[in-house]
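Enquirer: Have a look at this fold, sequence not included:
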């Protein structure tokens, strides 16, 4: 993952950017060019989501195994990093969703949007408990819809719960002394991931089934490559190209979430990593700058593109390419601008949170010391 020695980190950023564009373009096709969905080819938005889960598993596995070499790296540090990464984009995007949906209702009117907007729904989406699936799904307290037009949030809920579940389990093993604190976290946040393990049967015919299994496959890919150092451009290219060609040839539209198709996507990512481990290819800094630019707002684009396209769909659903192209461009431009002040500053947010928590700890310890001295 060292950018000075190989192109792996850059390649993974490129895959992240491509996955976000696939979701954006795929939803644009669904809105404005539905006839293109009759080709039988895998739907880009679904493939993009699946790629996100493979990449997420790979990178979180890297984060946990590498950063835990430092004894000071704890579950709290992991939580701060993940929370800053997610909420730096989620909070402004939720506010943007509310703003755009309000304008859509006022200018156009839409009963679907009107029925999925309230302060409690906003809070449920902020806490990422909407679309809860698990042993407690019969409780009305946990039954909340996705807010307004922000339908892509359903996968973010799964990702967030996977992060905390896997992180808690990892640190239970790494620091058994803290198990009493981490076990409840694992129990609470493990319900949704385990539901999406081996083929959850849902009302939507299994949409999202086995996403946690796919995530774990991505995570295990890093463990394998960490143990067996493979560095071959030829082998990696053959593996990546062969697996993606086989995936397109064997996977049909609307069947992307069948677990039998997942190994080919995992092999594709493995092939990209193996090929890019062999060293640096691009001598010019410009390709890296372009890739990192698009990757830098990929999460924001994923969160808001559907909301930005929805009003155009209500107004001009039959306009075809004349609306499709501007809609995709507007989504990218807005996401890039918003991310400049939010998503791209998640590391600064993480540092700020660490400083705040350190100050609180220092204050609490000082108060405890004063009480002990007074008691003595």
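Expert: That came through fine. These figures come from a predicted structure and were not determined experimentally. Numbering: from 1, shown residues only.

Enquirer: Could you use CA atoms for every contact and neighbour count after this?
Expert: Fine.

Enquirer: Pull up the distance across stretch 248-261, start to finish.
Expert: 10 Å (C-alpha to C-alpha, to the nearest Å).

Enquirer: Mind listing residues that contact that stretch?
Expert: 37, 40-43, 46-47, 199, 206-210, 214, 247 (C-alpha atoms under 8 Å, 6 or more residues apart in numbering).

Enquirer: How about it, which residues are buried there?
Expert: Applying a neighbour-count criterion of 16 or more other C-alpha atoms under 10 Å, one finds 251, 253, 255, 256, 257, 258, 259, 261 buried in stretch 248-261.

Enquirer: Kindly report the same for stretch 189-209.
Expert: For stretch 189-209, by 16+ other C-alpha under 10 Å, it's 189-197, 199-200, 207-209.

Enquirer: Taking the residues you listed together, which two end up most distant?
Expert: 189 and 207 (20.2 Å; C-alpha to C-alpha).

Enquirer: Show me what counts as buried in stretch 149-163.
Expert: Quick answer for stretch 149-163 (16+ other C-alpha under 10 Å): 149-150, 152-163.

Enquirer: export the residues you listed to JSON lines and tack on distance to residue 171 and secondary structure?
Expert: Output for the buried residues of stretch 149-163, formatted as JSON lines (distance: C-alpha to C-alpha, whole Å; DSSP: H, G, I helix; E, B strand; the rest coil):
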{"residue": "149", "distance to residue 171": "37", "secondary structure": "coil"}
{"residue": "150", "distance to residue 171": "33", "secondary structure": "coil"}
{"residue": "152", "distance to residue 171": "30", "secondary structure": "coil"}
{"residue": "153", "distance to residue 171": "27", "secondary structure": "helix"}
{"residue": "154", "distance to residue 171": "27", "secondary structure": "helix"}
{"residue": "155", "distance to residue 171": "24", "secondary structure": "helix"}
{"residue": "156", "distance to residue 171": "22", "secondary structure": "helix"}
{"residue": "157", "distance to residue 171": "21", "secondary structure": "helix"}
{"residue": "158", "distance to residue 171": "20", "secondary structure": "helix"}
{"residue": "159", "distance to residue 171": "18", "secondary structure": "helix"}
{"residue": "160", "distance to residue 171": "17", "secondary structure": "helix"}
{"residue": "161", "distance to residue 171": "15", "secondary structure": "helix"}
{"residue": "162", "distance to residue 171": "14", "secondary structure": "helix"}
{"residue": "163", "distance to residue 171": "12", "secondary structure": "helix"}
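
Enquirer: structure B:
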């Protein structure tokens, strides 16, 4: 398995940043210009929901590549996988939960009748912290997708590492399958797990696709087909459209991966920095939009200021939290290894 080219890595960094901005702007347009149930989705499907489909592809693709690297260089270390996933999610989830809780409680003093305050409770906080499918805490509306994605991680890890840690993985498979197929897939978003596993399958075949440059040219017909279905059905979670978009993104990435042209250090750092706060932005943006809309009303000034503030706050929060997820993973792995060593001593 060859490493992703610099162009391909930069592409995925830009894609993560771009998808987060689409979610932010889509929610902002709907909230500030009263487009819910009208312009969205009667004329065009919800753009932010299509972006979520894109996030599931990116997640499946990158995690599968990470697992393939794990097997190649670490022999298939289940502990490394689960600790890495835990660190990646919770270095953003915990700060985001606390940010939303504090913001909702502070603004509740000025706007006690705000509808979403109904969901600010200790029960929702605990369930959201455990990523158990439940009502989001207050204005933390986007967490539903993380609840979906988290249990796919658990299921995937159980399937991949079953022969390494069979008892633990059996539990992961049972819990992951229960929440993925029995609970989450029954919601409005449908079978996003199919998109996730399609991304993972694309990662598995990616090196072969990179060598077949003539196939990669089919990315644009795939994109056109996806757009046509989205516009015709007005269904942001249409499975066939989502799979066509996934195919197009995989083929486009393969085409970029076949290009060995170097990317400037400045450009790499810029896009890596932009992607570095996309997860935090995804988790916290709705809170910023919601309370600015309450304060300033449905105005263009409110819309523009909320877009800017959401990005600035997410960047500041991620700078202290999300960007350190790899360091947290290393520390947790070291703690696990020390614990095992102590238990092995007579």
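Expert: Happy to help now that I have it. Values in this document were obtained by computation on a predicted structure and should not be read as measured data.

Enquirer: what's the closest of the buried residues of stretch 248-261 of the first structure to residue 292 of the first structure?
Expert: The closest of these to residue 292 of the first structure turns out to be residue 256 (C-alpha to C-alpha; 27.9 Å).

Enquirer: Can you name the two of the buried residues of stretch 248-261 of the first structure that sit furthest apart?
Expert: Greatest spacing in those, by C-alpha to C-alpha: 253 and 259 (14.2 Å).

Enquirer: ok, the contacts of stretch 248-261 of the first structure vs residue 96 of the first structure, which is closest?
Expert: residue 46 (23.8 Å).

Enquirer: if I line the two up, what does the closest one land on in the second structure?
Expert: Taking TM-score structural alignment for the superposition, residue 46 of the first structure sits opposite residue 49 in the second structure.

Enquirer: Same question for residue 278 of the first structure.
Expert: Aligned counterpart of residue 278 of the first structure in the second structure: residue 258 (TM-score structural alignment).

Enquirer: residues in contact with the residue nearest to that match when sequence neighbours are not counted?
Expert: The shortest distance from residue 258 of the second structure to any non-neighbouring residue, by C-alpha to C-alpha, 6 or more residues apart in numbering, is to residue 210 (5.4 Å). Applying C-alpha under 8 Å, 6+ apart to residue 210 of the second structure gives the contacts 216, 254, 255, 257, 258.

Enquirer: Which one of those is nearest to residue 168 of the second structure?
Expert: Distance to residue 168 of the second structure, by C-alpha to C-alpha, is smallest for residue 254 among the contacts of residue 210 of the second structure, at 34.9 Å.

Enquirer: With the first structure overlaid, report how far the helix or strand harbouring the closest one is off on average.
Expert: If you go by DSSP states H and E, residue 254 of the second structure is part of helix 239-257. When the first structure is superposed, helix 239-257 of the second structure averages 1.5 Å from its matched positions, counting by mean C-alpha distance after the TM-score superposition for the first structure.

Enquirer: Tell me which residues of that helix come out buried.
Expert: Applying 16+ other C-alpha under 10 Å to helix 239-257 of the second structure flags 239, 241-257 as buried.

Enquirer: And the helices in the stretch 1-150 of the first structure?
Expert: Ranges of helices within the stretch 1-150 of the first structure are 8-32, 44-67, 75-107, 111-114, 119-127, based on DSSP state H, counting those that start in this stretch.

Enquirer: so which of those gets nearest residue 358 of the first structure?
Expert: Per C-alpha to C-alpha, nearest to residue 358 of the first structure of the helices of the stretch 1-150 of the first structure: helix 75-107, 11.3 Å.

Enquirer: equivalent range in the second structure for the closest one?
Expert: Residues 78-110 of the second structure are where helix 75-107 of the first structure lands when matched by TM-score structural alignment.

Enquirer: Give me the distance from the matching stretch to the chain's centre.
Expert: Stretch 78-110 of the second structure has its average C-alpha position 14 Å from the chain's average C-alpha position, going by C-alpha atoms, centre = their mean, to the nearest Å.

Enquirer: now swap in stretch 288-305 of the first structure and tell me
Expert: Worked out by C-alpha atoms, centre = their mean, stretch 288-305 of the first structure lies 12 Å from the chain centre.

Enquirer: again, but for stretch 206-219 of the second structure
Expert: For stretch 206-219 of the second structure, the gap between its own C-alpha mean and the chain's C-alpha mean amounts to 25 Å (C-alpha atoms, centre = their mean).

Enquirer: and what of stretch 183-195 of the second structure?
Expert: Distance of stretch 183-195 of the second structure from the chain centroid (C-alpha atoms, centre = their mean) equals 15 Å.

Enquirer: Please apply the same query to stretch 353-366 of the first structure.
Expert: So, by C-alpha atoms, centre = their mean, the centroid of stretch 353-366 of the first structure is 30 Å from its chain's centroid.

Enquirer: For the match of residue 46 of the first structure, give me its contacts.
Expert: Contacts of residue 49 of the second structure by C-alpha under 8 Å, 6+ apart are 23, 236, 237.

Enquirer: Now the first one. Nearest residue, chain neighbours left out?
Expert: On the basis of C-alpha to C-alpha, 6+ apart, the spatially nearest residue to residue 23 of the second structure that is not a chain neighbour turns out to be residue 48, at 4.1 Å.

Enquirer: Of all the residues in stretch 99-112 of the first structure, which ones are buried?
Expert: 100, 101, 102, 104.
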